[in-house]
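this one's sequence-less:
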């Protein structure tokens, strides 16, 4: 049972219930802090509300494919996520109901419900390295990170243990090892390509992806009712087994078990309340999205975890005479330096061989080629680098969908697997740029009274050069492994399609160049912490969610100690 639903005063408020918000609530509650979690969307209960978890294609209207008219009417932006379909579309917001302004094209992918995008995320979980945390300072692009790898290392291990991350300890400097469950297995073609890369490119490796899936369970997982991943690869529907990490399967039940959590749904946070006399935040103002009733809730500390753009919108709208450009924005950088991962190129090829081999199950994970550019003696005509994700597979019965036939001959064709193929998708770093920004529109508001967010971000010359290089490198690796019909192409995707937006309330030691300090604490408002992607000072090229988890747990540890000492 949630704690004291009618109370308006708490020790802590957490805005958002996604990956960062879930971790903030868990850590605060487990440290004895009475915590209010505010979620702007509906509640989705674990298992109970996963309505399509066991639905079969023949039980749906479109056999899993969402009607094009519905996609174009309700999800013109959200359909740029590759996992939206007939089973999962209600996990995504309807774009007409949630407008924003695109001065430059930007895909803002959102899920307004308990758990946020932790239900729909890709679950790839990688640590940042010392290289990633030092490059801003070394090449002069972006604010220097205020933390080193040694600061994050124990927190990475801590969150990996609880979340359950499968993978190998591969001994790669640019991709630190971790506290992993047993790894998933590559299929035969992936093993072949991996061996070829090691043989032909001594500076490169191809490994199995590190993923937030339980390949085995430990007591910490079993205590929450989680069980092994079943290799169904339909994670976006929600997983009744708790096989992958989400707020619903892990952090939310852990927080609730303490008796210290209050979760309120359908509460749109408009602004954070600030007391100029004390210099502290006192709470938040919300509007109920169903009744339109406004309420204020109060707390000693506020954790802002509403996703990069959502958090920044709230902070900008929390302007006052003390902070006319937005709460805690004496530096003027709040809203600037918006970044995403550059998913700019794809390389594919076919392989003749392994006709007598197949694979078992639907592995919800792929391979990973860690960054190898601009390291040591490797010098490119661009800064930073990229990695590859992807995998190998064989065509299945669907190859016969357009073929004529019937009877025994058709059955034999349908049951015979087709050719092997391999795909590599480049994930590149985006340089911090002050001109890539979000602002509040001065005239237009949404139906809850929040000024619309205006997004203006573009790929720069560095990202374009990086995309060209992805194609060259990807092709040479597949061709070296004797794949044929190898070709690469640019995706032409705009920022936002990586769904890894970051950077608009960045960390740094210099308060004139950053919003947050090394503990994700606002320089200007000491009892406000921001621990989602907006805190990132650079993107690296690894998937960032594991870093959000580690930084959130670290920030809560610091905040509670400061509360106990009476400093906040």
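Thanks, I have the structure now. Bear in mind that the values here come from a model prediction, so they are computed numbers and not experimental data.

rest of the way, CA atoms for contacts and neighbours
OK.

how deep is residue 448 tucked in, by neighbour count?
Residues contacting residue 448 under the criterion other C-alpha atoms under 10 Å number 17.

Kindly report the same for residue 145.
Residue 145: 23 neighbours (other C-alpha under 10 Å).

cool, and the one 5 residues further on?
Counted with other C-alpha under 10 Å, the neighbours of residue 150 add up to 10.

what secondary structure does it sit in?
Assigned with DSSP: H, G, I helix; E, B strand; the rest coil, residue 150 falls in the helix class.

Against residue 137, how distant is it?
17 Å (C-alpha to C-alpha, to the nearest Å).

what separates the closest residue to residue 418 other than its chain neighbours from residue 349, distance-wise?
Spatially, and ignoring its direct neighbours in sequence, residue 418 is nearest to residue 395 (4.7 Å; C-alpha to C-alpha, 6 or more residues apart in numbering). Using C-alpha to C-alpha, residue 395 is found at 13 Å from residue 349.

higher neighbour count, the two?
residue 349 (21 against 13).

Which strands or helices does the helix or strand containing that one pack on?
Take DSSP states H and E as the rule and residue 349 turns out to sit in strand 345-351. Other helices and strands packing on strand 345-351, by 3 or more C-alpha pairs under 8 Å, 6 or more residues apart in numbering; DSSP states H and E, are strand 420-428, helix 461-480, strand 484-490.

here comes the other one, which I'd like you to weigh against the first:
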């Protein structure tokens, strides 16, 4: 795909350096390259070429040993991620090694990492929702955290910009708390989902159920093929039908001739020049040779993922920044957030026995937030709110059966009853004491300090989760479902895989790390546009906002470079 800088002696000076090649890093690379900057992308892991390096993209369960299960050796390699239950041999090669990359849990925290070109953009859930001013104004209105330095009007044109390029399918709804995107045609709900939708919207005023808004193409778009409804997305899509850096932004960056990628590059620190008052480059460790190498650039984008970017900044110490680059406020590493998850309800649906669905749609339904969006919906139990994701389907009906013989075999070929479930995603408040710090006592295999993570969900999140379960059960009951089970699979932060915060944007350098254009307050040529920049967490999936914020920051960076302001 790209020009690879494997031999560091070939070139060490660029116009821009991007740390990380995931969702935000890919966008930074694309935008900077298209604006004429010779750009070096530093990737911690290996090269993953689109299609070429998707070895399991077409395999069925019976094509793999252990039917997709992991060997004891693989389980030990991924001993932390095994808690999630999401990993098998179909995706194991895309996940980082927990043994080589340790971290310390002061309180339980599940940190899922993917060290390769494309990062977690190969593995993400692809739900894409705009934030509204309900989100950007929340901190200022209820006093939690600090005020965002931007509002919806600042980011709205950039949402449209990235949506038109990435391709987002969905349907408009006209809700102020969930602005509509620039949509490709929506996927279709199945018959039971349509039935439940009609009942919920009839029984509950102000509650809507829509098909999920997602980064899946429902029609060919920008040279990429449409979704084939295989639901094998996390293995890598050979059609390029969902958004990933590998299929979308990195090829666009490469097409400019301005992109260079250096794999196996562990960023040790950002180099800051006290005399010049700005960053001059990046120091890396070659993960294969252990060689220390320095690269120079006029502008640096940190997109290694929330916690990894924060780890780099904390480790970037100088006479000017004794506690980490840009940490004048002392807020670097603090205000860690994630969404609560795994709480809701499930039930069976009578009827529709003569109906089924075609394909394996890689998308579900969405019920947008309806609490605390107006005076009429204000709760006295909690602040902020939540939304639901879920869907309906039919499984088999012979599991755990003691039967045998011809009738048993015939029954195995018939689908089981319809089930419908919803699970809530709730906003987590930005608590100062939810934090990460450098652990100099536990080093990784390259001798670098690791992270200690000390975070938990608190009373507000627990109150929201209680409401999520109560509302879920009530909605399913009034929708006519049977055998309803409410659930709260209590979990620690990290399970939502939406870690955010720790280098937040803000108006005041005394209480934040970044300004309104994602620049480090005291080092204006360093930008942080991954999840670390987030000042609050909303209750919707954040990746679309990362894309828009990154495109906006890159535009500002090039404008400031041309003016010689950075």
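Now that the structure is in, tell me what you want to look at. These figures come from a predicted structure and were not determined experimentally.

Out of the helices and strands packed on strand 345-351 of the first structure, which is the most enclosed?
Highest mean neighbour count among those (mean count of other C-alpha atoms under 10 Å): strand 420-428, with a mean of 24.

Could you check the angle that strand makes with helix 461-480?
160 degrees (axes from the mean of the first three to the mean of the last three C-alpha atoms, to 10 degrees).

In the second structure, what range does strand 420-428 of the first structure match?
Under the alignment (TM-score structural alignment), strand 420-428 of the first structure falls on residues 418-426 in the second structure.

where along the stretch 51-200 of the second structure do the helices fall?
72-77, 133-136, 138-142, 152-166, 191-203 (DSSP state H, counting those that start in this stretch).

Give me the mean deviation of the shortest one from the first structure.
For helix 133-136 of the second structure, the mean deviation from the first structure after alignment is 0.6 Å (mean C-alpha distance after the TM-score superposition for the first structure).

Where in the first structure does that helix fall?
With TM-score structural alignment as the criterion, helix 133-136 of the second structure aligns to 130-133.

likewise the longest one?
Taken onto the first structure by TM-score structural alignment, helix 152-166 of the second structure occupies residues 149-163 there.

quick one, what contacts residue 124 of the second structure?
Counting by C-alpha atoms under 8 Å, 6 or more residues apart in numbering, residue 124 of the second structure makes contact with residue 234.

what lines up against it once you look at the first structure?
Residue 124 of the second structure maps onto residue 121 in the first structure, by TM-score structural alignment.

can you check residue 48 of the second structure too?
So, by TM-score structural alignment, residue 48 of the second structure is matched to residue 44.

Please name the residues that touch the closest residue in space to that match that isn't next to it in sequence.
Distances taken as C-alpha to C-alpha, 6+ apart put residue 114 closest to residue 44 of the first structure, at 5.5 Å, once the chain neighbours are dropped. Residue 114 of the first structure is in contact with 17-18, 39, 41-45, 247-248, 265, counting by C-alpha under 8 Å, 6+ apart.

ok, 10 Å please
By C-alpha atoms under 10 Å, 6 or more residues apart in numbering, the contact list for residue 114 of the first structure reads 16-18, 22, 37-46, 247-248, 252, 263-266.

Please tell me I have it right and residue 547 of the second structure contacts residue 29.
No. Look at residue 547 of the second structure against residue 29 with C-alpha atoms under 10 Å: they stay out of range, at 11.6 Å.

Of the two, give the one with the bigger neighbour count.
residue 29 (37 against 24).

so where does that one fall, helix or strand?
Per DSSP H and E: helix 23-34 holds residue 29 of the second structure.

Where in the first structure does that helix fall?
Going by TM-score structural alignment, helix 23-34 of the second structure sits over residues 19-30 in the first structure.

post-alignment, that stretch versus the second structure, mean distance?
So stretch 19-30 of the first structure averages 0.3 Å relative to the second structure (mean C-alpha distance after the TM-score superposition for the first structure).

Centre of the chain to that stretch, how far?
With C-alpha atoms, centre = their mean, to the nearest Å as the basis, stretch 19-30 of the first structure stands 16 Å off its chain's centre.

now swap in stretch 272-285 of the second structure and tell me
29 Å.
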